[in-house]
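# Pasting the sequence and the predicted model now:
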Amino acid sequence: MNIRSIRNILAPTLLMLAACSNAAQAATFTMFRDPNCGCCELWAEHVHAEHEAEVTVVESSDMAAVKREHGVPSVLWSCHTAIVDGYVIEGHVPAAEIERLLEERPEGIRGLAVAGMPIGSPGMEMGDRVQPYQVIAFGDVPAYVFATYPQDPGA
């Protein structure tokens, strides 16, 4: 086998692997945040560190209007709202769950939310302190628990 044959075999394989890499990395992230909130920027740093995704920040003094516009149920509101590849990401949702959402694309789901600002969630780290929290999927189907944190290491 000569070099040209090897290249002809490897090139399509490498292109396919690159196309299948991290769905979150390829997605566009736009985060709406109150200009007085600092944890939002920490969450954006988490997403960038986990997936090398760039997060465009849009400051808004009327976050309630942003949440209503994007259909976030008021019981799930948190401090910031992001739009990722057409999905709504409310609050401190871990990057791993965004990646899972983008890979699975469950039918009837408009977005994911972590209600409030639980200690230990991405952007709300406080040393070893961790408050249990849930990532909730919401949309055209009844809301359901998409993930629970802290995760059971044995699961």
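Yes, it's here.
# contacts, neighbours, all on C-alpha from now
Will do.
# if I pick the most centrally placed residue in the chain, what's in contact with it?
Among the residues of the chain, the one closest to the centroid is residue 98, at 3.4 Å (C-alpha atoms, centre = their mean). Contacts for residue 98 (C-alpha atoms under 8 Å, 6 or more residues apart in numbering) come out as 24, 89, 112.
# also this one, for the comparison:
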Amino acid sequence: MKLSRPLLLTCSLILAACGATETADTAEALPLLAEASSDPPSVLVYKTPTCGCCNGWIEHLRAAGFTVDARNTTNLMAIKIDAGVPTPMSSCHTSLVDGYVVEGHVPADQIKRLLAERPDIAGIGAPGMPAGSPGMESNNAPPYQVMSFDDEGNISLYASIDPSSR
């Protein structure tokens, strides 16, 4: 179940009020409000320590306004499994953002679209390491696809990306 931003904000405020005591300071509840209404949300990226293209993608996200928390790991496969990434969707990094999984070099505008539309899916990804994708820039790169996937591992086309038009 995915929660909408207004519902999340309401739930956060209700929980803050329910846990409040008579001596609670209003300032203590403000971090909850700020966290619930941040726009765009923070992206948690898991990557290997030696991946250079992952760093390029992270910079792409930051340039698009995202706050990124990048964490190096030596057990990326376990994170992919825990996140429910279908094997054919696998790429060099796995990210979590506002209840969704983002696998690989997905353009920031497609992540923003995902967060705006909030489809009933587990996540989106750019399988492999497509030439021309953010962090994998190259001249004359062919179009590539961003795919969606659900909790059962079903994969569908989410977007077709033409790097030459970006």
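Received the coordinates, thanks. Bear in mind that the values here come from a model prediction, so they are computed numbers and not experimental data.
# quick revisit: just tell me what the residue nearest to the centre of the first structure corresponds to in the second structure.
Alignment note: residue 98 of the first structure maps to residue 111 in the second structure; criterion TM-score structural alignment.
# cool, residue 29 of the first structure as well?
So residue 29 of the first structure corresponds to residue 43, using TM-score structural alignment.
# Would you map the strands across the second structure?
Taking DSSP state E as the criterion, the second structure contains strands spanning 43-47, 68-72, 93-97, 100-104, 123-126, 144-149, 155-161.
# so who does the match of residue 29 of the first structure touch?
66, 67, 68, 69, 95, 96, 97, 98.
# Could you do residue 132 of the second structure as well?
Contacts of residue 132 of the second structure (C-alpha under 8 Å, 6+ apart): 138, 139, 140, 141, 142, 143, 163.
# Dump those to TSV, plus neighbour count and distance to residue 55 of the second structure.
Output for the contacts of residue 132 of the second structure, formatted as TSV (neighbours: other C-alpha atoms under 10 Å; distance: C-alpha to C-alpha, whole Å):
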residue	neighbour count	distance to residue 55 of the second structure
138	14	16
139	9	19
140	11	22
141	15	20
142	14	22
143	15	22
163	18	19
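# of all these, which comes closest to residue 26 of the second structure?
Relative to residue 26 of the second structure, the closest of these is residue 163; by C-alpha to C-alpha it sits at 48.5 Å.
# Was I right to think that closest one contacts residue 133?
Yes. With contacts counted by C-alpha atoms under 8 Å, residue 163 of the second structure reaches residue 133, the gap being 6.8 Å.
# Tell me how far the helix of greatest length in the second structure lies from the chain's centre.
Longest helix in the second structure, counting residues (DSSP state H): helix 5-18. The offset between the C-alpha centroid of helix 5-18 of the second structure and the centroid of the whole chain comes to 22 Å, using C-alpha atoms, centre = their mean, to the nearest Å.
# Return the set of buried residues in it.
Across helix 5-18 of the second structure, burial judged by 16 or more other C-alpha atoms under 10 Å covers 5, 9, 12, 13, 16.
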